[in-house]
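*Asks:* Need the 3D shape of this:
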Amino acid sequence: MAASNAHENSIYPSLLPDESDNRDPYGINKHLQLNFFNVIAEPDTSAYNFAVLHEVSEKVYQYSKLGIYRLLAVLIGLPLMLCWGIIFGAYTFFMIWIVAPSRRLSQSLIAECGIHIQTISDAVVAPLYRSFGQVFSSVRINLLNQTVETTKTIQV
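*Replies:* Prediction:
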């Protein structure tokens, strides 16, 4: 069977993808493990199909899945890629030419305002609070615990 499979792939090299051709190097679509043995699994010999039928089923599944995928990729995928290219191109343009400079300008303005606020605080607020601290530093509070006795009177 291995010889016929190698012979088959050499005759029709584009029908099945090459296993070494990794088109998802970052594992974005790991959840899409949809090969035949991840979808159809016969757990033990009591649920086994005929060997020939199992092989034919696998080929029908692989080629129909690949054919439908490729057909939809051409009919729908290419227009979608145009839309996604436009969207991500515009997003990249706005991030590079508008958002990043605006963010940098904001950071610069905030830093500059912080310098002025720090200067005003050092010149006005800090001496004011130091003065309040000196004024109230001589205040002493003594708390005494006294019991106050009262008598209840009834008015008639």
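
*Asks:* CA atoms for contacts and neighbours, from now on please.
*Replies:* OK.

*Asks:* ok, residue 133 - contacts?
*Replies:* Applying CA atoms under 8 Å, 6 or more residues apart in numbering to residue 133 gives no contacts.

*Asks:* So which residues of the chain form helices?
*Replies:* In the chain, the helices defined using DSSP state H lie at 2-11, 36-39, 51-72, 78-94, 100-120, 126-137.

*Asks:* Make a markdown table out of those and add distance to residue 29.
*Replies:* Formatted as a markdown table, the helices of the chain follow (distance: least, CA to CA, whole Å):
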| stretch | distance to residue 29 |
| --- | --- |
| helix 2-11 | 25 |
| helix 36-39 | 15 |
| helix 51-72 | 15 |
| helix 78-94 | 17 |
| helix 100-120 | 30 |
| helix 126-137 | 58 |
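
*Asks:* so which of those comes closest to residue 22?
*Replies:* Nearest of these to residue 22, taken as CA to CA: helix 51-72 at 16.0 Å.

*Asks:* Just the angle for that closest one relative to helix 78-94, thanks.
*Replies:* 50 degrees (axes from the mean of the first three to the mean of the last three CA atoms, to 10 degrees).

*Asks:* Now do helix 51-72: which elements does it pack against?
*Replies:* The contact analysis (3 or more CA pairs under 8 Å, 6 or more residues apart in numbering; DSSP states H and E) places helix 51-72 against helix 36-39.

*Asks:* Let's see this one next, to set against the first:
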Amino acid sequence: MMSDEYLVECKIDDDDDDDDYGVQKIQPSPPPPPQFSSSPSITPQPSLIHVDIRDPCGVNKHLKVEFSDVLAEPASTHSYDRVWIYSGIAFEAMRLWCYRCLTALCAVPVSCLCGCLFALLACMHIWCVMPCIQVCHTCLPCVRSLWMSVVNIFIAPFCTSAARCCSGIHVLFSKE
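*Replies:* Have a look, this model is predicted:
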């Protein structure tokens, strides 16, 4: 069964759009998507104001760990009910408070390191990698014609003569 989040509401208008003279009304077309529009659009940046939505792109969906994902007792062996309940409470509390303590100690330095790393990667990509690729694309036709000349002058005659020498060799298989 499909959940409601995948359902789309479509408005269907069965009325005729013809006016009294038999001419249809032309409706304005919707604006193009932002990536196809000619006017520059600024993509909204995540803001620090909304602290409730901390993973809007769903990067860490795999980290939603609960007590039942880690610990489970089969039907044949059960501990006391209170032990099971207190174990679940202790698991959740330790997971929450250890995460809070570790993020209090590590979040700012790690985010600074990640920011520096991504800035370095962006700088290297913009100022080193892309210019090298553009130089290669620019020089590639010259290099291609030079390489074709080398192949036609040196390698092709050698391969042709080796093929002619080997063309007279015949191999026969016989059972003795």
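
*Asks:* Any idea which of the helices of structure 1 gets closest to residue 18 of structure 1?
*Replies:* Evaluated with CA to CA, those place helix 2-11 nearest to residue 18 of structure 1, the distance being 9.2 Å.

*Asks:* Neighbours of residue 65 of structure 2, how many?
*Replies:* Residues contacting residue 65 of structure 2 under the criterion other CA atoms under 10 Å number 11.

*Asks:* actually residue 90 of structure 1, sorry about that
*Replies:* 12.

*Asks:* show me the contacts for it.
*Replies:* By CA under 8 Å, 6+ apart, the contact set of residue 90 of structure 1 is empty.

*Asks:* Determine which residue in structure 2 is aligned with it, please.
*Replies:* The alignment partner of residue 90 of structure 1 in structure 2, by TM-score structural alignment, is residue 120.

*Asks:* give me the number of residues near residue 128 of structure 1?
*Replies:* Look at residue 128 of structure 1: counted by other CA under 10 Å, it has 13 neighbours.

*Asks:* What lines up with residue 111 of structure 2 in structure 1?
*Replies:* For residue 111 of structure 2, the residue aligned by TM-score structural alignment is residue 81.

*Asks:* before we move on, the earlier item: looking at the helices of structure 1, which is nearest to residue 23 of structure 1?
*Replies:* Across the helices of structure 1, closest to residue 23 of structure 1 is helix 51-72 (CA to CA), at 14.7 Å.

*Asks:* Next, the buried residues of the closest one.
*Replies:* Neighbour counts using 16 or more other CA atoms under 10 Å place 58, 61-62 of helix 51-72 of structure 1 among the buried residues.

*Asks:* Throw those into JSON lines and include distance to residue 94 of structure 1, thanks.
*Replies:* Below are the buried residues of helix 51-72 of structure 1 laid out as JSON lines (distance: CA to CA, whole Å):
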{"residue": "58", "distance to residue 94 of structure 1": "47"}
{"residue": "61", "distance to residue 94 of structure 1": "44"}
{"residue": "62", "distance to residue 94 of structure 1": "42"}
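
*Asks:* Residue 67 of structure 2 is in contact with residue 93, isn't it?
*Replies:* No: under the criterion of CA atoms under 8 Å, residue 67 of structure 2 makes no contact with residue 93, lying 10.7 Å away.

*Asks:* Show me what residue 90 of structure 2 aligns to in structure 1.
*Replies:* In structure 1, residue 90 of structure 2 lands on residue 60 (TM-score structural alignment).

*Asks:* Quick one: residues contacting its match.
*Replies:* Per CA under 8 Å, 6+ apart, neighbours of residue 60 of structure 1: none.

*Asks:* where's it relative to residue 49 of structure 1, distance?
*Replies:* Per CA to CA, to the nearest Å, residue 60 of structure 1 is found 15 Å from residue 49 of structure 1.

*Asks:* And residue 24 of structure 1, by the same measure?
*Replies:* As judged by CA to CA, residue 24 of structure 1 and residue 49 of structure 1 stand 33 Å apart.

*Asks:* Between the two, tell me which one has more neighbours.
*Replies:* Applying other CA under 10 Å to residue 24 of structure 1 and residue 49 shows that residue 49 carries more neighbours, namely 12 against 9.
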